[in-house]
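Engineer: predicted model, plus sequence, below.
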Amino acid sequence: FFVGLPQAIFITEVVPDSPAAEIGLIVGDKITNFLKLDEFIEYVNDNKGKEIGLEIERLGKVFSVQAVPRINPPKGQGALGVALVEGGSPKMGLFSSFYEGFKSSIGIIESIAVAIFGLIKSAVVGEATMESVAGPVGIVKITAQAGSLGFIYLLQLLALISLNLAVINIIPFPALDGGRLLFLAIEKIKGSPLNPKFERFANAGGMALLLLLMLLITIKDISRFF
């Protein structure tokens, strides 16, 4: 917020053999003739099967391209075959920046907590999917995409990852800080320490499950990105 960024729409992924790929769009390209993502999506959807013009900025140079959005794109893909993100924020003073940054952080933490709760709930009822979860490989891929947009966007992603880790770490699960807080709360309620063997067993089991989950997500990331 203190630095400020011009509003823009960035391409974060291009699907092979899609209309976007055919006209040479790449990750990091900026669409300059639209400022709002929802307006651009509406424009594309309203012109499926018709030629549309796009103004693209790449490495400081602006050029025009024409594309024809698909009428019936494959499942999970859009009409152009790109993933997009809306970036930018108004420049503010120092104190306003701190306030807006704090307010945004609280909102992001709330969203992360809701998403994690929803994922856990889905896992309990057997409806969980790892499509929206990324492990180390996925994070590297996403970080590279953010880096291609600019240093400020990379910093924003790192801040988002830090908030994600903070929320995950306070989940009351063995091997996490939240698990330790849970054990302390139980000790407070029962008025005596937990059995050390039980704590060691619970933490070891929790760590094993976390490592197994990370392995499964990593395998999924490799199959998704390579």
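Structural biologist: Looks like it arrived, so ask away. Numbers count the residues shown, from 1 in each chain.
Engineer: for the rest of this, base every contact and every neighbour count on C-alpha atoms.
Structural biologist: Noted.
Engineer: chain neighbours aside, what residue packs nearest to Val133?
Structural biologist: Spatial nearest neighbour of Val133, chain neighbours left out: Ile217 (7.3 Å); criterion: C-alpha to C-alpha, 6 or more residues apart in numbering.
Engineer: below is an additional structure, to be compared with the one above:
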Amino acid sequence: MNVVQGIAAALTPLGLLWTVLIIGVATFLHELAHYALARRQGVAVHSFSVGMGPVLLRRQWRGTEWRLSLLPIGGYVEIDGMAPEEDGQGSYRQPTRGFAALPVWGKVAILLAGPLTNLLVAIGLMTVSFSSQGVAVPDRARIEEVVPGSRAQTLDLRVGDVITAIDGQDIPETAQVGGRTVAGWEGVRDVLTKAGPHTFTVQRDGQSRDVRFDWSPTVGGQKQLLGIRYAPDVQPVSVGAAFVRAWQVTGEAVPQVIRSFAGLFQRFFTLDLSRDENVSGPIGTAEIVSRAAAVSPWALVQVAILLNLSLAFFNLIPIPGLDGGRIVLALVGALRGRPLTFQQEQAINFAGFAFVMLLMAFVVVRDVSRFF
């Protein structure tokens, strides 16, 4: 199988369609927030594009040219006073109107609007998901499948049983597995790496019972499997509790996102093309969406949550060219009492833009390299 066949096998037409829709909507809302905050402060917006590249359709409305562009992922808004302006002699200079004339808080409000909108979209989707599907409980593992004829079946473990304790110890909220900190329910597999007598305390129909068994990880040189598939137990919650939990999950995601981006930068500077499950390129993202589309609509909602959170956090990285970098430049100008010169800002933005482009190219190359 060649590279093209490998990529085609990993993706599906429906998955590609959902990828375009999810990323397109997230980007559209991001740019719409920039647009709304600029117009709210009386700053003109020259153009608003859904998509990137060559313009397919355009229409003038409320002083803005609304565009539909060829490439279906991404978008942009052209806000007056953000780009350099001509001085009438064929040269460019720092703008003095529109965005450039706003006080620092006005600039920061426009720049923060996009990432905050993606963050609020993610929190809203999580609230809907939690209130409809329930909230996962990290210290309880629910058995979702028992393999016929397996050791688990002979022990009378059943689908719907909830494991609450192992060897007389309650399952903790977090556990260490392979050097990683994971939710406690994921640590159930860890006990099956240790030979000897074990006890699962399970709840069934409101009653608690102990399931005792002797275990050996291998039998005759072959790895032994207990024969269950499990997931975190899920408990129903109110909309209010779901909203609170959504904020908690967002806060808990921040350290993980920081580690993921730090790992990406480290791989970028060392040209490490090894696969990283925490960061996906366009092909990896489409592959994830393809798998989610085959599972359920709620799996697609989970992907949309992750993409909106990723878009929010990535744009807040203080790299020139991104919203976070522009915020830093606006704050630096306010602290200096005057904005950076045209040459300084252009040089910084060019360097930041070049870095982001190289980073994106690296992610794509790494994404494709796993098919070789």
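Structural biologist: That came in fine, so what should we check first? Small disclaimer: the values here were computed from a predicted structure and weren't measured.
Engineer: did I read that right, the residue nearest to Val133 of the first structure in a helix?
Structural biologist: Yes: with DSSP: H, G, I helix; E, B strand; the rest coil as the criterion, Ile217 of the first structure is part of a helix.
Engineer: can you count the residues close to the counterpart of it in the second structure?
Structural biologist: Correspondence of Ile217 of the first structure to the second structure, assessed by TM-score structural alignment: Val363. Per other C-alpha atoms under 10 Å, the neighbour tally for Val363 of the second structure reads 23.
Engineer: do the same with Leu226 of the second structure
Structural biologist: For Leu226 of the second structure, the neighbour count with other C-alpha under 10 Å is 17.
Engineer: from Thr285 of the second structure, how far off is Leu335 of the second structure?
Structural biologist: Using C-alpha to C-alpha, to the nearest Å, one gets 40 Å for the distance from Leu335 of the second structure to Thr285 of the second structure.
Engineer: which one's more surrounded, these two?
Structural biologist: Shown here are Leu335 of the second structure and Thr285; by other C-alpha under 10 Å, Thr285 has more neighbours (19 against 11).
Engineer: three-state assignment of the counterpart of that one in the first structure?
Structural biologist: In the first structure, the residue paired with Thr285 of the second structure is Ile139, using TM-score structural alignment. When classified by three-state DSSP, Ile139 of the first structure comes out as helix.
Engineer: show me where the second structure has strands.
Structural biologist: Applying DSSP state E to the second structure gives strands spanning 45-61, 64-79, 85-86, 92-93, 135-146, 162-166, 169-170, 174-177, 180-183, 196-204, 207-215, 218-219, 222-223, 228-235.
Engineer: what's the most buried one of those?
Structural biologist: strand 162-166 (a mean of 23; mean count of other C-alpha atoms under 10 Å).
Engineer: so which other helices or strands are in contact with that one?
Structural biologist: Contact here means 3 or more C-alpha pairs under 8 Å, 6 or more residues apart in numbering; DSSP states H and E; on that basis strand 162-166 of the second structure packs against strand 135-146, strand 196-204.
Engineer: rerun at 10 Å
Structural biologist: strand 135-146, helix 188-191, strand 196-204, strand 207-215, strand 228-235 (3 or more C-alpha pairs under 10 Å, 6 or more residues apart in numbering; DSSP states H and E).
Engineer: redo the ones you listed as CSV? Include distance to Arg40 of the second structure.
Structural biologist: Below are those laid out as CSV (distance: least, C-alpha to C-alpha, whole Å):
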stretch, distance to Arg40 of the second structure
strand 135-146, 38
helix 188-191, 53
strand 196-204, 56
strand 207-215, 59
strand 228-235, 42
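Engineer: so which of the ones you listed gets nearest Phe265 of the second structure?
Structural biologist: Closest to Phe265 of the second structure of these is strand 135-146 (C-alpha to C-alpha; 30.6 Å).
Engineer: which residue in the second structure aligns with Glu187 of the first structure?
Structural biologist: Under the alignment (TM-score structural alignment), Glu187 of the first structure pairs with Gly333 of the second structure.
Engineer: excluding chain neighbours, what is closest to its match?
Structural biologist: Closest to Gly333 of the second structure by C-alpha to C-alpha, 6+ apart is Pro339, at 4.1 Å.
Engineer: neighbours of the one you found, how many?
Structural biologist: Using other C-alpha under 10 Å, Pro339 of the second structure has 17 other residues around it.
Engineer: can you check Phe130 of the second structure too?
Structural biologist: Count around Phe130 of the second structure with other C-alpha under 10 Å applied: 23.
Engineer: so the match of Ile217 of the first structure sits against Leu273, correct?
Structural biologist: Yes: using C-alpha atoms under 10 Å, Val363 of the second structure is in contact with Leu273, at 8.6 Å.
Engineer: quick one: contacts for Asn118 of the second structure?
Structural biologist: The neighbours of Asn118 of the second structure, taking C-alpha atoms under 10 Å, 6 or more residues apart in numbering as the test, are 25-31, 33, 124, 305, 307-313.
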